[in-house]
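Enquirer: below: sequence and its predicted model.
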Amino acid sequence: MIKVTTEERVSAEFERLVAEFERFQSKMKKVDDQLANVGRMQSEIAAIEASASNSDRSVTVVAGPGGAIKDIQLTDRALAQQPQALASELMSTIQQAVAEAARQQAGIVDEHVAGLGVTDQVLETQAQLFGTSPEALRERMEQQRPTRQPSPPPEEEYHEDYSQQDFLDADSAPQAPTPPPSSSGGSAGDEFLRNLFGEEGH
């Protein structure tokens, strides 16, 4: 009787997941060929970083778009394990990170391209792979979805209300300069003439 080891079973499941990613990437290429404005979608996909850790957080893996592994972090506790145990923990954590990256990537595609249903296909495949339900994976996907800040409302332009303002109001109308008072009660011109003739008469 042939016994299948844990490493062989995990490796087979990982190969199956990689094959699913290849089919997913093929669909992505078709989308790129059909759409002209895929720049924003591609930017969002390129920024994907899905992190997964094992139960004691001694192994952490960060995966990017297309299942690319961006980072692997091992603590002293992880390095103290037996090689086979560490390999199993590492493979399982890589699998979780790659699967999360696939869910994120599928969600971005469905946000930009209606009618493809890529997320449903990915969740169905992963549910079979991990022995869970698509609903449970969808709930996890919603919990890990990054929250987007709403755009601030546009600033209102200020317009002064003139409807109740009297344009002939004394407070707003320009005031004529007030002539200086004279001792005789006449105008300033009369005062000047009196002073002029008065000086000539002296």
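Expert: Now that the structure is in, tell me what you want to look at. Numbers count the residues shown, from 1 in each chain.
Enquirer: every contact and neighbour count from this point should use C-alpha atoms.
Expert: Will do.
Enquirer: name the SS class of the most centrally placed residue in the chain, please.
Expert: Ranked by distance to the mean C-alpha position of the chain (Cα atoms, centre = their mean), the top residue is Arg148 at 5.0 Å. At Arg148, secondary structure determined by DSSP: H, G, I helix; E, B strand; the rest coil is coil.
Enquirer: ok, second structure coming up, stack it against the first:
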Amino acid sequence: MSGEFDQLVAEFERFQSSIRNVDDRFAGVGAMRQGLTELRARASSPDGGVTVVTGPGGAVLDVEFTDAALAKGPKALSAVLLTTLREAVGEAARRQAVLVEEHLGDNLGLVDQVLETQAVVFGTTVEEMRSKLAEGTPAPPAPAEDFSEERVLRQADAPQPPQVPPAAGSAGDTFLRTLFDEED
């Protein structure tokens, strides 16, 4: 009986540890959400005549033109505006991917997926897009604890306690033994 009780206590402690881990991970989601809300990306045309500011999801927040840009005429202004707009939206997407990956772990490969997609869309290389990421992304604040190697709901590759063969008992005993089994 004492062995069964010890096993149940150990399973309950493992369950509580998993709950604390989930709580810690979801605490980071609030920080991620705040970072996404505050996200801003700015891109300017090479001559500085057009500036576009975007926010989360690539939402256009501001567009600025200089008198020199307006004097170029509608077709030239339109071309410069579209190019600058694409750069600002691309920068916002890269920053979003970095924020999400910082808080949910790099096992998602999200930044790489965004860089690969943008390389195709912009007709350039992943390395070129990665250099833009390094230039345009401010240094992130150091996280309090690194959860990048862990899953959201359970630890990655956590050693499993040895399974004790089930002793003969009631259905209630079987239920309690499997209640905290993480494989289900």
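Expert: Looks like it came in fine. Fair warning: this is a prediction, and the values are worked out from it, not measured in the lab.
Enquirer: can you give me the TM-score here?
Expert: For this chain pair, the superposition-based TM-score is 0.60 by TM-score structural alignment, normalised by the length of structure 2; 117 aligned residues with a Cα RMSD of 1.8 Å.
Enquirer: re the thing from before, if I look at the residue nearest to the centre of structure 1, how far off is Glu124 of structure 1?
Expert: 27 Å (Cα to Cα, to the nearest Å).
Enquirer: and Gln105 of structure 1, by the same measure?
Expert: Using Cα to Cα, Gln105 of structure 1 is found at 15 Å from Glu124 of structure 1.
Enquirer: of the two, which one has the most company?
Expert: Remark: of Gln105 of structure 1 and Glu124, Gln105 carries more neighbours, 27 against 17, as counted by other Cα atoms under 10 Å.
Enquirer: does that one lie in a helix or a strand, and which?
Expert: Assessed by DSSP states H and E, Gln105 of structure 1 sits inside helix 83-112.
Enquirer: relative to structure 2, what is the average displacement of that helix?
Expert: Superposing on structure 2 places helix 83-112 of structure 1 at an average distance of 0.6 Å from its equivalents, by mean Cα distance after the TM-score superposition for structure 1.
Enquirer: give the aligned range of the following helix or strand past that helix in structure 2.
Expert: Following helix 83-112 of structure 1 in sequence order, the next helix or strand is helix 118-130 (DSSP H and E). Mapped onto structure 2 using TM-score structural alignment, helix 118-130 of structure 1 spans residues 110-122.
Enquirer: how much does that stretch stray from structure 1?
Expert: On superposition with structure 1, the mean distance recorded for stretch 110-122 of structure 2 (mean Cα distance after the TM-score superposition for structure 1) is 0.6 Å.
Enquirer: flag every buried residue along that stretch.
Expert: For stretch 110-122 of structure 2, a neighbour-count test (16 or more other Cα atoms under 10 Å) marks 110-112, 114-116, 118-119 as buried.
Enquirer: which residues touch it?
Expert: Contacting residues not belonging to stretch 110-122 of structure 2 are listed as 90, 93-94, 97-98, 101, 125-126, 128-130 [Cα atoms under 8 Å, 6 or more residues apart in numbering].
Enquirer: which other helices and strands does the longest helix along structure 2 contact?
Expert: Identified as the longest helix of structure 2 according to DSSP state H is helix 2-38. On a contact count with 3 or more Cα pairs under 8 Å, 6 or more residues apart in numbering; DSSP states H and E, helix 2-38 of structure 2 meets helix 74-104.
Enquirer: any idea how far the helix it packs on is from the middle of the chain?
Expert: 17 Å (Cα atoms, centre = their mean, to the nearest Å).
Enquirer: stretch 80-99 of structure 1 now?
Expert: 31 Å.
Enquirer: ditto for stretch 51-65 of structure 2
Expert: Relative to its parent chain, stretch 51-65 of structure 2 has a centroid offset of 22 Å by Cα atoms, centre = their mean.
Enquirer: give me the range in structure 1 that that stretch lines up against.
Expert: Aligned using TM-score structural alignment, stretch 51-65 of structure 2 spans residues 60-74 in structure 1.
Enquirer: end-to-end on the matching stretch?
Expert: Note: stretch 60-74 of structure 1 ends 7 Å apart using Cα to Cα.
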